[in-house]
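Undergrad: fold the following, please.
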Amino acid sequence: MTRFWMQLPQGGWVASRENVRVYAMLTEELGLHGLWVGDHIVIPPGYQSQYPYAASHPVPADRPFLDSYTTLAYVAGCTQRVRIAVTAAVAPYRHPLLHAKMAATLDHLSGGRLEIAFGAGWLREEFEALGADFAHRGAVTDETIEAMCALWSGEPTAYQGEHIKFDTVQCLPRPTQLPRPPLWIGGGGPRLARRMRRFGAGWLGPDLPLPDFLDTAAALRDQVGDAPVSAKVWLLDSVAEDSDELAISVLGPPRLDVLRKLAAAGVGDIRLDLSRLPSADRPRHIHAFARAVRKEGLLDG
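TA: From the prediction side, this is the model:
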């Protein structure tokens, strides 16, 4: 059965305590699988870096953007069943000692509901504001994931990498999910398949045209084997019949073609992106989505 993840209202004026709670409770009540957030600490005004998936990042610098792990901790306390995910956590933004402790604590307190995707990041100005290493972010990402996996063993751990070093420490509690929460690798590039093999992770696909997404997923399976694949799908008011966008609509006559094609290709994990819908319309679309996929036989209940 396909796992459907709903986007929390993390960025923009819709990002409020009340809305986060409403979306979390609604997702759980409708029987959807999980809730996801992205990861930024600051979005510097006037940045020049090119957002990889659109003309600009969907949340302007002068709007709220809730911290990923803190938001999910609040959601974990509001819910009982629904899973929670950071997709994708920018690995170089946090020291692995801090990152491993935060993630293990959240998995422990949520009863083992956390999943994490890791990415290397794209916003150079944010790296500079944080004092993080943009030039070597790929290598730092690899070392961060490796160090965090070692720390989650609960055993005394030291790490000596090229960019990350720390003497022997012990990180407790361990995550509830052993040996670690499910991991995903975001984006693409030459390191993708190697990271998936090395860390036993799935692929968190970026915003691509459907044919490109399916081709990349097939190529990865040739290299990595039957690793899980997650697609980000836009939930929109309408989708043109000839569109090759990863997008669906559920109002009027539902257009779920993309979901059928992804399911036929073995993609069992769908992250719904609501950010192109007016904020006032999103709860109505969530209800309509749950009805449509349940009728289609893609959701239990």
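Undergrad: for the rest of this, base every contact and every neighbour count on C-alpha atoms.
TA: Fine.
Undergrad: I'd say residue 83 and residue 114 touch.
TA: Yes. Using CA atoms under 8 Å, residue 83 is in contact with residue 114, at 6.2 Å.
Undergrad: more crowded one of these two?
TA: Taking neighbours as other CA atoms under 10 Å, residue 83 and residue 114 compare with residue 114 leading, 30 against 22.
Undergrad: would you confirm that the more buried one contacts residue 82?
TA: No. Residue 114 is beyond contact range of residue 82, at 9.6 Å (criterion: CA under 8 Å).
Undergrad: now the strands for this protein?
TA: Counting by DSSP state E, the chain has strands at residues 3-7, 34-37, 83-90, 114-119, 157-160, 165-169, 183-186, 202-204, 229-236, 247-249, 269-273.
Undergrad: can you tell me which of these is nearest to residue 145?
TA: Judged by CA to CA, the one of these that comes nearest to residue 145 is strand 114-119, at 8.0 Å.
Undergrad: what about the helices in the stretch 101-250 of the chain?
TA: Per DSSP state H, counting those that start in this stretch, the stretch 101-250 of the chain carries helices over the ranges 124-130, 137-151, 192-199, 210-224.
Undergrad: let me have those in CSV, extended by distance to residue 172 and mean neighbour count.
TA: Output for the helices of the stretch 101-250 of the chain, formatted as CSV (distance: least, CA to CA, whole Å; neighbours: other CA atoms under 10 Å):
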stretch, distance to residue 172, mean neighbour count
helix 124-130, 26, 17
helix 137-151, 9, 21
helix 192-199, 21, 17
helix 210-224, 32, 16
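Undergrad: may I see these organised as TSV, with distance to residue 239 added?
TA: Shown next, in TSV, are the helices of the stretch 101-250 of the chain (distance: least, CA to CA, whole Å):
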stretch	distance to residue 239
helix 124-130	34
helix 137-151	36
helix 192-199	31
helix 210-224	13
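Undergrad: which among these is found nearest to residue 4?
TA: Closest among the helices of the stretch 101-250 of the chain, using CA to CA: helix 210-224, at 17.7 Å.
Undergrad: structure for this one too, so we can compare:
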Amino acid sequence: MDFGLFYFADDVTTGTDRYRLLLEGARFADTHGFSAVWTPERHFHEFGGLYPNPAVTGAAIAAVTENVAIRAGSVVAPLHHPVRIAEEWAVVDNLSGGRVGVSFAPGWHVVDFALRPESYADRRQVTMDTIDTVRRLWRQEEVELVDGAGESVKLRSYPAPVQPELPTWLTSSGNPETFRQAGELGVGILTHLLGQSLDDLVRKVADYREHYARSHDGTGHVALMLHTFIGEDRGRVREVIHQPFTDYLRSSLGLVLKAAEELMPGIDPESMDPEDIDFLLEISFERYFETGGLFGTVDDGMATLRSLEEIGIDEVACLVDFVPDTDAALDGLRHLDRLKRRWEAQ
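TA: Model (predicted):
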């Protein structure tokens, strides 16, 4: 398995150092053999609010690194014209010497579609169409578009990228159909454990591999986002992350409630009193700490990684920015690197 860094925390920092963890973490990943740095797209909310455009953060990462892959996790395809996606990421590909990759997502927050409301109803099909168009533009093929006079024209995007093919993933929150679609398209899958368990992933990853093998060479690529904090003492790790991770879950309460639907069908956040919400958040924290994240010591991490290897995970995308103390988060990278080196040395 490869180890990447993933960023998607709520915007709780102030001042001029808001991107210190992103840039210093990227430099650390670059010099310590990590595979990639992933940044997301998020709009109109503190949760993920530091990352409205992964092409911009990707360009910043390109400027301070030399080796690590620079990936979008994810571009919300229905919010953009495919030419803009191809153009922006071709620039980053050139800046980085050919190190970019993009995971595409259909989007999940209706408010985000204030940017492009006409795409919301058919967002999944728009995503598939956008992926196809972006990949063709990336290959420097002409695509047919309609100009300002309503005329059909064939156009090619610029600049030409460095890589002949765009490394591509499809983002899934757990829908089995998305895993199958990714396999049929011959792209990777980027997923997480919010609303699905490791047991669920066993079937979905196997299904993805089967659909991939039917039409494409190779076995594809499965990247799993995991909230991550590794330290020297399990109790101390728990103490450090308990409050910030609970606050992080609170800031993404809608996603937590979605994940809790099986336990509490028909749950309505408006009808929950503060004590109910606190109880739900504590249950969520316990689940993540015990089975849904990469938390604890190097020994704890090794046990988790063995489980992921059995499932067939190719890359652990370690979400590291939920701890607002940048120094503590950067120190955690040292221990994460110890885990990575021990895993690689087996």
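Undergrad: which ones are touching the most centrally placed residue in the first structure?
TA: Nearest to the mean C-alpha position of the first structure, counting by CA atoms, centre = their mean, stands residue 87 at 1.5 Å. By CA atoms under 8 Å, 6 or more residues apart in numbering, the contact set of residue 87 of the first structure is 36-39, 116-118, 186, 204.
Undergrad: map it onto the second structure.
TA: Matched by TM-score structural alignment, residue 87 of the first structure corresponds to residue 73 in the second structure.
Undergrad: next, the distance between the ends of stretch 103-122 of the second structure.
TA: 19 Å (CA to CA, to the nearest Å).
Undergrad: what does stretch 319-333 of the second structure give?
TA: End residues of stretch 319-333 of the second structure are separated by 11 Å (CA to CA).
Undergrad: and that stretch, what's buried?
TA: For stretch 319-333 of the second structure, burial by neighbour count (16 or more other CA atoms under 10 Å) applies to 319-324, 326, 329-330, 332-333.
Undergrad: sitting in helices, which of the residues you listed do you find?
TA: Among those, DSSP state H puts 326, 329-330, 332-333 in helices.
Undergrad: tell me which two of the residues you listed sit farthest apart.
TA: Top of the distance list for those (CA to CA): 326 and 333, 10.8 Å.
Undergrad: number of residues surrounding residue 157 of the second structure?
TA: Around residue 157 of the second structure there are 22 residues (other CA under 10 Å).
Undergrad: I'd say it and residue 89 touch.
TA: No. Judged on CA under 8 Å, residue 157 of the second structure makes no contact with residue 89 at a distance of 11.1 Å.
Undergrad: which residues touch the counterpart of residue 205 of the first structure in the second structure?
TA: By TM-score structural alignment, residue 205 of the first structure lines up with residue 191 in the second structure. With contacts defined as CA under 8 Å, 6+ apart, residue 191 of the second structure is in contact with 171-174, 222-225.
Undergrad: so which of those residues is the most crowded?
TA: Busiest of the contacts of residue 191 of the second structure [other CA under 10 Å] is residue 171, holding 26 neighbours.
Undergrad: so what's it closest to, chain neighbours aside?
TA: residue 190 (4.7 Å; CA to CA, 6 or more residues apart in numbering).
Undergrad: tell me the contacts of that neighbour?
TA: 73, 103, 169-172, 222-225.
Undergrad: can we see that at 10 Å?
TA: Residue 190 of the second structure makes contact with 73-74, 103-105, 168-174, 179, 182, 221-225, 315-317, according to CA atoms under 10 Å, 6 or more residues apart in numbering.
Undergrad: for these, which ones persist in the first structure?
TA: Checking these against the first structure (both residues aligned by TM-score structural alignment, their matches' CA atoms under 10 Å), the contacts still present are 73-74, 103-105, 168-172, 174, 221-225, 315-317.
Undergrad: give the contact list for the counterpart of residue 141 of the first structure in the second structure.
TA: For residue 141 of the first structure, the aligned position in the second structure is occupied by residue 127, per TM-score structural alignment. With contact set as CA under 10 Å, 6+ apart, residue 127 of the second structure has these partners: 75-80, 82, 104-107, 119, 133, 170.
Undergrad: go with 8 Å
TA: Contacts of residue 127 of the second structure by CA under 8 Å, 6+ apart are 76-78, 104-106.
Undergrad: quick check: the gap between it and residue 169 of the second structure.
TA: In terms of CA to CA, residue 127 of the second structure sits 12 Å off from residue 169 of the second structure.
Undergrad: equivalent analysis for residue 250 of the second structure, please.
TA: 28 Å.
Undergrad: comparing the two, which residue is more hemmed in?
TA: Using other CA under 10 Å, the more surrounded residue of residue 250 of the second structure and residue 169 is residue 169, with 29 against 18.
Undergrad: and the more buried one? What does it align with in the first structure?
TA: By TM-score structural alignment, residue 169 of the second structure lines up with residue 184.
Undergrad: now residue 331 of the second structure
TA: Under the alignment (TM-score structural alignment), residue 331 of the second structure maps onto residue 284.
Undergrad: and what of residue 93 of the second structure?
TA: So, by TM-score structural alignment, residue 93 of the second structure is matched to residue 107.
Undergrad: same check, this time on residue 142 of the second structure
TA: In the first structure, residue 142 of the second structure lands on residue 156 (TM-score structural alignment).
Undergrad: wait, doesn't its match sit right on residue 170?
TA: Yes. Counting by CA under 8 Å, residue 156 of the first structure touches residue 170, with 4.6 Å between them.
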